[in-house]
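[1] the following block contains a protein sequence and its predicted model.
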Amino acid sequence: MNIAIIGAGKNTEALAEGLANAGHDVFIGLKDTETYISPKLLTFENIFLVSVEDAARESDIIVITTPANEIREVAYMLGDVRRKTIADLSSFNFVRAVSYSNTHNVIKAITNCRNLVKCYNVTGYEDLVNPDFIGATTDMFMAGDSKKSKEVVKLLARDLGFIDCCDFGDGDTVPMLDEMSNCWNNRAVKQKMEASLAYKLVRK
């Protein structure tokens, strides 16, 4: 598939590498084409550095990894993406805007995209392409209103090595995922524990 990843930084680079290795064409959409990108990514024939607008236009699926405070600007830059699948992977999600409680609501309101999925792996960027933890694989978590788009996101999660992508429910359950992200951030970052901490659902 043609996949756009909107954003820069370690999460973007890890996702791009993993999805490119799985055989997808990856378009990294940058607000500034002079933004630093790891030279390693430039060795891939199926990774392309383009503008945000071009990445959205060329892709079937759009993955957003930008910080929460950039979501409004990026959403307006995407253009007409109503028929595309958008996976919102932006973290630390509580956007203090007038009528929006989280980035999921911001993207939905601005783009009118109905194929929007909130998705979290809730671990460090190092584990996006190697989600094995002492013999077990960490889980991916998602929420959204489109069953079809959630199936697409689940396939991409498996391409990255995540065996299970847990469906929390419709868009109303997104705040639960936000709280999971905040809990992880508190433990891994604020308490200065290892970044390689992850959530996993276990069954008896």
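    It's in.
[2] use CA for all of it now, contacts and neighbours both
    Will do.
[3] ok, Lys154 - how many residues close by?
    Look at Lys154: counted by other C-alpha atoms under 10 Å, it has 22 neighbours.
[4] mind telling me what element it is part of?
    Element membership for Lys154 (DSSP states H and E) is helix 147-159.
[5] what helices or strands is that helix leaning on?
    Applying 3 or more C-alpha pairs under 8 Å, 6 or more residues apart in numbering; DSSP states H and E, we find helix 147-159 packed against helix 10-21, strand 116-120, strand 140-144.
[6] make it 6 Å
    Judged by 3 or more C-alpha pairs under 6 Å, 6 or more residues apart in numbering; DSSP states H and E, helix 147-159 is in contact with no other helix or strand.
[7] could you list the buried residues of that helix?
    Of the residues in helix 147-159, 147, 149-150, 153-157, 159 count as buried by neighbour count, 16 or more other C-alpha atoms under 10 Å.
[8] mind listing the helices for the chain?
    Ranges of helices in the chain, per DSSP state H, are 10-21, 52-58, 71-77, 103-111, 147-159, 174-185.
[9] for the residue nearest the centre of the chain, what are its contacts?
    For the chain, the residue nearest the mean C-alpha position is Leu89 (2.6 Å; C-alpha atoms, centre = their mean). Counting by C-alpha atoms under 6 Å, 6 or more residues apart in numbering, Leu89 touches 64-65, 119.
[10] for comparison:
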Amino acid sequence: MDPVRIGVVGTGSVGSTLGRRWAEASHAVRFGTRDPDRPEVRDLISGIDGDVAAVEVGEVSDTDVLVLAIPPNAVEPVLSAVEFSGVLVDPTNTYPDPGPEPGVERAARLAPDARVVKAFNTVGWEVMVDPVLGGVAATMPLAGDDDGAKSLVADLARELGFEPLDAGDRSAAVHLENLARLWIHLAVSGGDREFAFVHRTR
């Protein structure tokens, strides 16, 4: 696919994994962080080949896709500081219980001009490193109201090795969050994070 400008807010396991893999696939990646000069952030950037940089959170708005790889309670302060009108990807989850507002609805409320897609929330970062398990591509369900935005996110997921699955409009995002809670439960109870759900048809 053609190069895309991707902003990733957060430099934890999920953000750094997604950002690294997209940068290595020739996309321009900007990591939004509170302190771009932190040694850990500098080490992350220096270890990635490609067009990649760390910037203040407020500077990630000049991108085509913005990924919120942050805890749910950080979404409101981040989106309050960023004016964004591109494709906004929400991978956040609350566990063990649903929060008062689904993550995708919170993102849509705080970024009304963005085209919000729920995605990258149903597996851990370990699977994002290599989504092909036992020779089968892990399914990456996604939900959103804008078909063009979902198509772009599906392409980005496919580029990482996932098999994207359009789960429906934004109202379906709550089911993705429930699926994520099941994944987390199984990971915690079984002590294994390197697994994923696969959607297959006859």
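    Arrived safely. The structure displayed is predicted, hence computed values, not measured ones.
[11] before we move on, the earlier item: same check for the contacts of Leu89 of the first structure, but in the second structure.
    On the basis of both residues aligned by TM-score structural alignment, their matches' C-alpha atoms under 6 Å, what survives of the contacts of Leu89 of the first structure in the second structure is Cys119.
[12] what's the local residue count around the residue nearest to Asp49 of the second structure when sequence neighbours are not counted?
    Among residues not flanking Asp49 of the second structure along the chain, Glu24 sits closest, at 6.0 Å (C-alpha to C-alpha, 6 or more residues apart in numbering). Applying other C-alpha under 10 Å, we find 16 residues neighbouring Glu24 of the second structure.
[13] residue in the first structure matching Glu24 of the second structure?
    For Glu24 of the second structure, the aligned residue in the first structure is Asn21 (criterion: TM-score structural alignment).
[14] distance of that match relative to Leu160 of the first structure?
    Asn21 of the first structure sits 9 Å away from Leu160 of the first structure, going by C-alpha to C-alpha, to the nearest Å.
[15] which positions within stretch 122-131 of the first structure qualify as buried?
    So stretch 122-131 of the first structure, judged by 16+ other C-alpha under 10 Å, has buried residues 122-125, 127-129, 131.
[16] contacting residues around Gly169 of the first structure?
    Counting by C-alpha under 6 Å, 6+ apart, Gly169 of the first structure touches Ala143.
[17] one more time with 10 Å, if that's ok
    142-147 (C-alpha atoms under 10 Å, 6 or more residues apart in numbering).
[18] now Leu49 of the first structure
    4-5, 26-30, 33-35, 37, 41-42, 55.
[19] repeat for Asp132 of the first structure
    Asp132 of the first structure touches 138-139, 161-162, counting by C-alpha under 10 Å, 6+ apart.
[20] what does Ala173 of the second structure give?
    For Ala173 of the second structure, the contacting residues are 90, 102-105, 117-119, 141-144, 167, 179, by C-alpha under 10 Å, 6+ apart.
[21] for Ala23 of the second structure, same thing?
    Applying C-alpha under 10 Å, 6+ apart, the residues near Ala23 of the second structure are 3-6, 17, 29-30, 48-53.
[22] from the residues you listed, keep the buried residues only.
    For these, buried by 16+ other C-alpha under 10 Å: 4-6, 17, 29-30, 48, 50-53.
[23] and for the closest residue to Ala114 of the second structure other than its chain neighbours, the neighbour number?
    Closest residue to Ala114 of the second structure apart from its sequence neighbours, by C-alpha to C-alpha, 6+ apart: Ser85 at 4.1 Å. Using other C-alpha under 10 Å, Ser85 of the second structure has 18 neighbouring residues.
[24] cool, Asp172 of the first structure as well?
    13.
[25] how near is the residue lying closest to Asp51 of the second structure once chain neighbours are set aside to Ala107 of the second structure?
    Using C-alpha to C-alpha, 6+ apart and skipping the chain neighbours, the partner closest in space to Asp51 of the second structure is Ala28 (4.9 Å). Noted for Ala28 of the second structure: a distance of 23 Å to Ala107 of the second structure, by C-alpha to C-alpha.
[26] which of the two has more neighbours?
    Using other C-alpha under 10 Å, the more surrounded residue of Ala28 of the second structure and Ala107 is Ala107, with 25 against 20.
[27] surely that one is in contact with Pro77?
    No: judged on C-alpha atoms under 10 Å, Ala107 of the second structure makes no contact with Pro77 at a distance of 11.1 Å.
[28] returning to what we had before: of the contacts of Gly169 of the first structure, which is the most crowded?
    In terms of neighbour count, Ala143 stands highest of the contacts of Gly169 of the first structure at 27 neighbours, by other C-alpha under 10 Å.
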